[in-house]
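1. give me the fold of what follows.
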Amino acid sequence: MPTVFVQVEELTEKIIGCAIEVHRVLGPGLLESVYRECMMIEMRREHLRVDSDRHVPLDYKGQRISGGLKLDLLVDHCVVVELKAVERLHPIHSAQVITYLKLTGHPAGLLMNFNATTLKAGLKRLDHPDRYVRRSRDLLSNPVTNTP
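-> The predicted structure is shown next:
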């Protein structure tokens, strides 16, 4: 049985492959929502489980914040995908993904800017600061929570 690390690596490679295909077909210059829909189609063709615009409640000092987080895409209850269609990525975009990883406990995130000439130029993989925050048996089976 592959380790959690290998499972996450294989999953991120599949997601990146889907993104490359979407970017190859559509190119840059469209709205983020178009890329989101096409990514969902492409990932489902690859038999990946994908949730779009996933709302995640957030606990702050014992109080539930209902509109806490909204993940662009969550793939196989494991990898957070944040989509952008901007002139260029800024450090705050990476910080956003890291914050999502910390609050949900998911091990990896992908930041993708489809408004780049090549997807490689607009792609960034980010790992949870504590990469092994969740046990392997929980990694692919539990829904989103904001507690590790």
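
2. from here on, just use CA atoms for contacts and neighbour counts.
-> Noted.

3. which of the residues in stretch 64-81 are classified as buried?
-> Leu69, Leu71, Asp72, Leu73, Leu74, Val75, Asp76, His77, Cys78, Val79, Val80, Val81 (16 or more other C-alpha atoms under 10 Å).

4. one more, for comparison:
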Amino acid sequence: MTENELSKIVFEIGLKIHKKLGAGLFEHVYEECLFYELTKAGLFVEKQKLLPIIYDELKIENAFRLDMIVENKLILEIKTVDYINPTHKSQLLTYLKMTNCKLGLLINFQSDLFKNGITRIVNFI
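-> Now for the predicted structure:
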């Protein structure tokens, strides 16, 4: 399955969750629901995955923590904020570069309209 196909599935599932729960809950609630629905759909999903950094001979095991990675291809960064700022986008782009993944979705469940809360970030490797 391609990154674009995965992103369509994530969008549909995220929309379902947003319609059912609405905006205003904590980030971890949406994350748990998204994890549940994605795994129920038969996808391999890891949540709160530690991403190490190696600097010279030093390995920092817990340098970053990915909210979710789907099928080892698509990174999901979940937010519940009033607006997405450039730092949020930079954070996801860093994760993409560190993992060599091509696509990430920044999902803000705080948006009134779910489609306005999704930002695609592409790593042009």
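
5. returning to what we had before: in TSV, list the buried residues of stretch 64-81 of the first structure along with distance to Tyr100 of the first structure.
-> Formatted as TSV, the buried residues of stretch 64-81 of the first structure follow (distance: C-alpha to C-alpha, whole Å):
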residue	distance to Tyr100 of the first structure
Leu69	8
Leu71	8
Asp72	11
Leu73	12
Leu74	11
Val75	14
Asp76	16
His77	13
Cys78	12
Val79	11
Val80	8
Val81	10
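
6. which of the residues you listed sit farthest apart?
-> The largest distance within those, taken as C-alpha to C-alpha, falls between Leu69 and Asp76 and amounts to 17.8 Å.

7. center of the second structure, which residue is that?
-> In the second structure, the centroid-proximal residue (C-alpha atoms, centre = their mean) is Leu76; its distance is 1.0 Å.

8. quick check: the aligned partner of that one in the first structure vs Gly62 of the first structure, distance?
-> Using TM-score structural alignment as the criterion, Leu76 of the second structure maps onto Val81 of the first structure. Note on Val81 of the first structure: its distance to Gly62 of the first structure, by C-alpha to C-alpha, to the nearest Å, is 28 Å.

9. now His55 of the first structure
-> 19 Å.

10. more crowded one of those two?
-> His55 (15 against 7; other C-alpha atoms under 10 Å).

11. quick one: map the more buried one onto the second structure.
-> Checking TM-score structural alignment: His55 of the first structure goes with Leu50.

12. now do Ile41 of the first structure
-> Correspondence of Ile41 of the first structure to the second structure, assessed by TM-score structural alignment: Tyr36.

13. could you count how many residues lie near its match?
-> Neighbour count of Tyr36 of the second structure, defined by other C-alpha under 10 Å: 12.

14. counterpart of His128 of the first structure in the second structure?
-> By TM-score structural alignment, His128 of the first structure lines up with Asn123.

15. so what's its match up against?
-> Leu93, Leu96, Lys97, Asn100, Cys101, Lys102, Leu103 (C-alpha atoms under 8 Å, 6 or more residues apart in numbering).

16. and the longest helix for the second structure?
-> Using DSSP state H, we find that the single longest helix of the second structure is helix 3-21.

17. after the longest strand seen in the first structure, next one along is what?
-> Longest strand in the first structure, counting residues (DSSP state E): strand 63-75. Next helix or strand after strand 63-75 of the first structure toward the C-terminus (DSSP states H and E): strand 79-84.

18. hang on, the earlier thing: which one of the buried residues of stretch 64-81 of the first structure sits closest to Lys120 of the first structure?
-> The closest of the buried residues of stretch 64-81 of the first structure, once distances to Lys120 of the first structure are taken by C-alpha to C-alpha, is Val81, at 15.0 Å.

19. do you know how far that closest one is from Lys61 of the first structure?
-> 27 Å.
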